[in-house]
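Undergrad: quick one: sequence and predicted model below, then my questions.
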Amino acid sequence: MENDEVILLDFWASMFGMRIRVALAEKEIEYEFKEEVVGGTKSPLLLKMNPVHKKIPVLIHNGKPVCESLIAVEYIDEVWKDKAPLLSSDPYERAQARFWADYIDKLYDFGRKIWDAKGEEQEVAKKNLIDSHRVLEREALGDKPYFGGESFGFVDVALIGFYSWFYTYEAFGNFSMEAECPKLVAWGKRCMQRESIFKSLPDPHKIYEVILQYRKNVGLE
């Protein structure tokens, strides 16, 4: 679709926004990135485009907003369906992909408590995070190169943003994701070889530095 105006309201470290960035890159769609300040004043455009949740990311296509990252990724896949499909044409495989993407969304709270808590609360979150990733590794990935099989797809897009946060989880949780979930880390390294991904995701050390400063500000360090 030529001459489309595509804008992404996002925060550079958002794993949810990373999904949309990767999907757009996979489809080779040019877009304008508008940075939103998390925890700061929300822009008038964000409030106009997402009046319900008032959160990023928001994909704006020809002036019309699409909110919630997984919905936006599906939208991108449907609108630009002539390039690199992310969801299978098979209804059952699509249903399975949506199931695992929804499962991945629930991992956010575990990860957040690792860097936003300490003591027993942090330890419980770490166990939950590791156990959940082991389920993903065992039940969804298995011995396949990607979650959908031989080709990079929807579930990979759903999870890859979280991969850039693994370093932060490990640093504050004092564990090794590679030791706990070796196949999952190997999958992440495989994904990072794709141009659409390594150009879309931020440096994990940069995320860590921002969270370290946050922890100092709130008295966790």
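TA: Sure thing, it's come through.
Undergrad: CA atoms for contacts and neighbours, from now on please.
TA: Fine.
Undergrad: the helices in this protein, which residues?
TA: 15-26, 44-49, 69-79, 91-105, 107-115, 119-135, 154-163, 166-173, 177-180, 182-191, 195-198, 204-217 (DSSP state H).
Undergrad: just want the angle from the fifth one to helix 154-163.
TA: The one in question is helix 107-115. Relative orientation of helix 107-115 versus helix 154-163 (axes from the mean of the first three to the mean of the last three CA atoms, to 10 degrees): 10 degrees.
Undergrad: outside of helix 107-115, which residues touch it?
TA: If you take CA atoms under 8 Å, 6 or more residues apart in numbering as the criterion, helix 107-115 is touched by 121-123, 125-126, 128-129, 132, 168-169, 172-173, 211, 215.
Undergrad: so how far is it from its chain's centroid?
TA: Put simply, helix 107-115 sits 13 Å off its chain's centre (CA atoms, centre = their mean, to the nearest Å).
Undergrad: put this beside the first:
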Amino acid sequence: MGEVKVIGASLSSFCCRIEWALKLKGVEYEYIEEDLTNKSPILLQYNPVHKKVPVLVHNGKPVAESLVILEYIDETWQENPLLPKDPLEKSTARFWARFVDEKCILSAWAACRAQEHEKEKAVESAQESLGIIDKLIEGKKFFGGETIGFLDLVVGSLPNWLKFLEELGGIKLVDAEKFPSFHEWSKKFVEIPIIKEKIPMPEDLINYFTTSGLAKTIRDSALANNK
């Protein structure tokens, strides 16, 4: 099916989705690591609008934005389908994927960066979103049923990302007793070989933010806002 390249960043939760999908499909690809502090000409060439990773390049033609790329991969390579064929089920999976990106991830990040007097409310908001995800996976092996699907790949790096935000922000987001189904799913999911070999680990994220100075910037900002 032609040459495939992935322009990504190894610590990006959005980029690992793409590699997982390609591995599930058995698609060979070239991976190009991007330095987001010094964006390369190839990234600017293939994603001149947003200048962000991930970017999939297939036969010289780029596809940007992780959810769009996942659908492109699923439609281009038919093996091991990620999205259900039923239109309603497919639309539902897309809806929840957007919910994860636009609500779960953003609310967790907001809780991490919240001022001290706002943290409790921000954490409650983030946990409300996680409670919805917990209900979605309740009684299921995977979000789509018996095999890894589109929504599993979208949610997949969320547990490690949340652990990182807990450490960075000094907060508690994931409670095994409060979210038992999500907790159980996440433990099993990250042990799947193709997932485990390519997933951002909390300690790596913390190390990157610490050495880059971003962690101190976030904490200093929160302290300044509390004065």
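TA: It's in. This structure is a prediction, so every number in the text was calculated from the model and none was measured.
Undergrad: out of the helices of structure 1, nearest to residue 60 of structure 1?
TA: Between residue 60 of structure 1 and these, the tightest spacing by CA to CA is seen for helix 44-49, at 7.9 Å.
Undergrad: how about the closest one, aligned to which bit of structure 2?
TA: Alignment of helix 44-49 of structure 1 against structure 2: residues 41-46, by TM-score structural alignment.
Undergrad: that stretch vs structure 1 - mean distance after superposition?
TA: By mean CA distance after the TM-score superposition for structure 1, the fitted stretch 41-46 of structure 2 averages 1.0 Å away from its aligned residues in structure 1.
Undergrad: buried ones in that stretch?
TA: Burial within stretch 41-46 of structure 2, assessed by neighbour count using 16 or more other CA atoms under 10 Å, is assigned to 43, 46.
Undergrad: contacts for it, please.
TA: Contacts of stretch 41-46 of structure 2 (CA under 8 Å, 6+ apart): 7, 34, 51-53, 55, 57, 61-62.
Undergrad: tell me the one of those residues nearest residue 159 of structure 2?
TA: Distance ranking of those against residue 159 of structure 2, using CA to CA, places residue 53 first at 20.6 Å.
Undergrad: number of residues surrounding that closest one?
TA: Other residues lying near residue 53 of structure 2 total 22 when counted by other CA atoms under 10 Å.
Undergrad: so it makes contact with residue 65?
TA: Yes - Residue 53 of structure 2 lies in contact with residue 65 (CA atoms under 8 Å); the separation is 7.4 Å.
Undergrad: need the max-distance pair from the contacts of stretch 41-46 of structure 2.
TA: 34 and 61 (18.0 Å).
Undergrad: looking at these two, which is more packed in?
TA: Neighbours per residue, other CA under 10 Å: of residue 34 of structure 2 and residue 61, the larger number sits with residue 34, 19 against 12.
Undergrad: ok, now which ones touch the more buried one?
TA: 7-9, 40, 43, 53.
Undergrad: what of residue 184 of structure 1?
TA: Per CA under 8 Å, 6+ apart, neighbours of residue 184 of structure 1: 133, 137, 141, 178.
Undergrad: that one -> structure 2?
TA: Match for residue 184 of structure 1 (TM-score structural alignment): residue 182.
Undergrad: mind checking how far that match is from residue 79 of structure 2?
TA: Counting by CA to CA, to the nearest Å, the gap from residue 182 of structure 2 to residue 79 of structure 2 is 27 Å.
Undergrad: and residue 136 of structure 2, by the same measure?
TA: Taken as CA to CA, the span from residue 136 of structure 2 to residue 79 of structure 2 is 25 Å.
Undergrad: what's around the equivalent of residue 55 of structure 2 over in structure 1, how many residues?
TA: Mapped onto structure 1 by TM-score structural alignment, residue 55 of structure 2 lines up with residue 58. Counted with other CA under 10 Å, the neighbours of residue 58 of structure 1 add up to 24.
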